[in-house]
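**Q** no sequence for this one, just the structure:
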């Protein structure tokens, strides 16, 4: 449930007064409230966002379901079903009772998005080996990945120093040698150690915040190499999570005042009020959330479809929209195909495709811009990224303002 703007405290009090067992993130260190830490609580409250997650039985018992009629004076503004979120952005509704929307042919639009994403992944697996090998060879020859070169990162004198970048994903390989000595803060919201056994999170962190000069012949793949890294594990080692785990990570990143919050995750679900409230809370506090538009060749998914979250599409090395990249609500684009970055040991480096890979390009560049001026925070940072983006000859519904550029 999402409280009406400015009614968060009243909403929390109403839950307590109803006799519900409430776990408030403010009672936990750095507001790192995870579901497994909540004990017998029936409600998890995320005060930075102004939202809460309630168990299904408690919601039914108190008549607080997605079908409930809310009065004008209720501190609760909306109640929604909980969804699963994925690193590869397929969609399943988690605990709600609302049936998925269906198209004219009776096929679930959510299922269609999931199938489309799977087809894209299958094509990439079939065609990707030679492309990835070529990309890695090219990167070594250039000394930097094609994505960083396209975003004009190598000439930039900025490092991201003094800027906190939160990456909410599958965690990180905390002992990856490329990050030795870096300032790391981390928390898990999925009942598993932060250590990344999936690789998606480590890859995204590498692009956004990886080193300027990796060892040996490895090309530069990281952007804001001087930033402080906040690792929020909101997706499990299978690459999935729920609204509760994602909101918990967002609340934690906002409470820690991370100037840039990168989310390469989502689902082909409708706009969710809780995500919109989280984006609004971030902007109000001078922070910026950037999120992947999705990989289903369909309309932008959540949370990127919220008006308060910057949606990132993917472009290929020709700077054309990637075939898998979602469209519609798109603010900006980043390199998302054949992206080389860090992955967990022993492999250490790998190439991936997706709007998930485009998003940390934007997050890293955002950190560089944030370093240039203390006034570039929140919505001002959002506008700066769009104003300085490289114009592309494609519809704004596919690439937004264009390709993100470093200062």
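**A** Received it, and whenever you're ready, just let me know what you need. Here the structure is a predicted model, which means the values were calculated and not measured. Numbers count the residues shown, from 1 in each chain.

**Q** Please count neighbours and contacts with C-alpha atoms only from this point.
**A** OK.

**Q** Name the nearest residue to the most centrally placed residue in the chain, ignoring sequence neighbours.
**A** Nearest residue to the geometric centre of the chain (CA atoms, centre = their mean): residue 263, 0.9 Å. Spatial nearest neighbour of residue 263, chain neighbours left out: residue 291 (4.6 Å); criterion: CA to CA, 6 or more residues apart in numbering.

**Q** ok, second structure coming up, stack it against the first:
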């Protein structure tokens, strides 16, 4: 594992910590976390026939999808087809068969790295949980037919991974113009968002786009400041910024997961090993809902997501689990 450290190439004010791809994380100083390189992409096999059914070994290995009962959505014809979702991160493995034909041409390197290709693996791992293709091997993404708009916002992420704040804001604006229904931000920050980020989120939510943000892996009673400040500001969030925490297979909050705190109205949880990994599960669920309900506004998508969640902890919205645990059974 690699501990995220401040990059010497940029001032601290221009950087945003990348959230963990693996569990653990204690500490919480400086917005740091841990990451691991994702497992190698399995060799592709023949795409299963749609008539073969969706409750397969590949689906069962996709633990986040199973926890949210995504098979219910698949059986109703929702797979993410035709829906665009933005992943603003360290880039994406442009050669991975998991994404063949589904990386939107508007995808871009926003930091002058010279390539969209992912040198670290975090962005690719996030994108796989969200939308890796269904091919009968390994796991598939929650919304395995969705189109990914990938933006690389880290210039040289190898042993230290901090995202350039101005590039993240630019990515949010570009995603809006490129037609994204959902924007995934698997990242954390322990300082208030700058004006350009607030403005970009304002424009995105005004257009009805839902923004999902990792709540943090520091076992804190409150989500990380950066995401919470965006979600809690009704004037710019419009109820469309969703903070994501992490639960176990038994719907118990992970020990390292930040809690809902005073952001409970905008907080939901999913089963994975970190909020970086749980956030694309929530994004994928929103994509499935968007495909199944093409006339829905962003507010209606979020309302369906929240109203169908499994209750956990204290009855109703609470300061640990917020809206509860994502579940697509009632949503469909």
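**A** Now that the structure is in, tell me what you want to look at. All of these numbers come straight from a predicted model, not from anything done at the bench.

**Q** TM-score for these two?
**A** TM-score for the superposed chains, counting by TM-score structural alignment, normalised by the length of the second structure: 0.74, backed by 273 aligned residues with a CA RMSD of 2.8 Å.

**Q** returning to what we had before: and the residue nearest to the centre of the first structure, what pairs with it in the second structure?
**A** Under the alignment (TM-score structural alignment), residue 263 of the first structure pairs with residue 185 of the second structure.

**Q** could you list every residue that touches the residue nearest to the centre of the first structure?
**A** Counting by CA atoms under 8 Å, 6 or more residues apart in numbering, residue 263 of the first structure makes contact with 167, 168, 169, 289, 290, 291, 292, 356, 359.

**Q** What distance do you get for it to residue 356 of the first structure?
**A** Residue 263 of the first structure is 8 Å from residue 356 of the first structure, where distance means CA to CA, to the nearest Å.

**Q** anything in contact with each of those two?
**A** The contact sets of residue 263 of the first structure and residue 356 overlap at residue 292 (CA under 8 Å, 6+ apart).

**Q** Residue 104 of the second structure: neighbouring residues, count only.
**A** By other CA atoms under 10 Å, the residues close to residue 104 of the second structure number 16.

**Q** Counterpart of it over in the first structure?
**A** Using TM-score structural alignment, the partner of residue 104 of the second structure in the first structure is residue 184.

**Q** any idea how far its match lies from residue 313 of the first structure?
**A** As judged by CA to CA, residue 184 of the first structure and residue 313 of the first structure stand 28 Å apart.

**Q** Okay, the closest residue to residue 76 of the first structure other than its chain neighbours and residue 51 of the first structure: tell me how far apart.
**A** Nearest residue to residue 76 of the first structure in three dimensions, chain neighbours excluded: residue 3, at 4.2 Å (CA to CA, 6+ apart). Using CA to CA, residue 3 of the first structure is found at 6 Å from residue 51 of the first structure.

**Q** cool, residue 298 of the first structure as well?
**A** Following CA to CA, the distance that separates residue 298 of the first structure from residue 51 of the first structure is 28 Å.

**Q** Looking at the two, which one has more neighbours?
**A** Neighbour totals were compared for residue 298 of the first structure and residue 51, and residue 51 leads with 28 against 19 (other CA under 10 Å).

**Q** so what's the more buried one up against?
**A** 1, 2, 3, 8, 45, 274, 277.

**Q** Dump the contacts of residue 263 of the first structure to TSV, plus neighbour count and secondary structure.
**A** Shown next, in TSV, are the contacts of residue 263 of the first structure (neighbours: other CA atoms under 10 Å; DSSP: H, G, I helix; E, B strand; the rest coil):
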residue	neighbour count	secondary structure
167	34	strand
168	30	strand
169	36	strand
289	29	strand
290	27	strand
291	31	strand
292	38	strand
356	35	helix
359	32	helix
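
**Q** check which helix or strand covers residue 149 of the second structure.
**A** Here residue 149 of the second structure, judged by DSSP states H and E, is contained in strand 147-152.

**Q** Provide the aligned range in the first structure for that strand.
**A** Strand 147-152 of the second structure lines up with residues 228-233 of the first structure when matched by TM-score structural alignment.

**Q** contacting residues around the matching stretch?
**A** By CA under 8 Å, 6+ apart, the residues outside stretch 228-233 of the first structure that reach it are 161-172, 182-190, 194, 209, 249, 253, 258.

**Q** Same question for stretch 269-289 of the first structure.
**A** For stretch 269-289 of the first structure, contacts defined as CA under 8 Å, 6+ apart pick out 1-2, 48-51, 78, 80, 83, 91, 110, 247, 250-251, 254, 257-263, 301-303, 305-310, 377-379, 381-382.

**Q** Could you work out the end-to-end span of it for me?
**A** End-to-end distance of stretch 269-289 of the first structure (CA to CA): 18 Å.

**Q** any idea how far that stretch is from the chain center?
**A** On the basis of CA atoms, centre = their mean, to the nearest Å, stretch 269-289 of the first structure sits 12 Å off its chain's mean C-alpha point.

**Q** With stretch 267-281 of the first structure instead?
**A** Remark: stretch 267-281 of the first structure is offset 12 Å from the chain centroid, using CA atoms, centre = their mean.

**Q** ranges for the helices of the stretch 201-350 of the first structure?
**A** Assigned by DSSP state H, counting those that start in this stretch, the helices in the stretch 201-350 of the first structure fall at 243-255, 273-284.

**Q** and the last one, how far from the second structure on average?
**A** Compared with the second structure after the fit, helix 273-284 of the first structure shows a mean deviation of 2.6 Å (mean CA distance after the TM-score superposition for the first structure).

**Q** Could you confirm residue 13 of the first structure falls within a helix?
**A** Yes - counting by DSSP: H, G, I helix; E, B strand; the rest coil, residue 13 of the first structure falls inside a helix.
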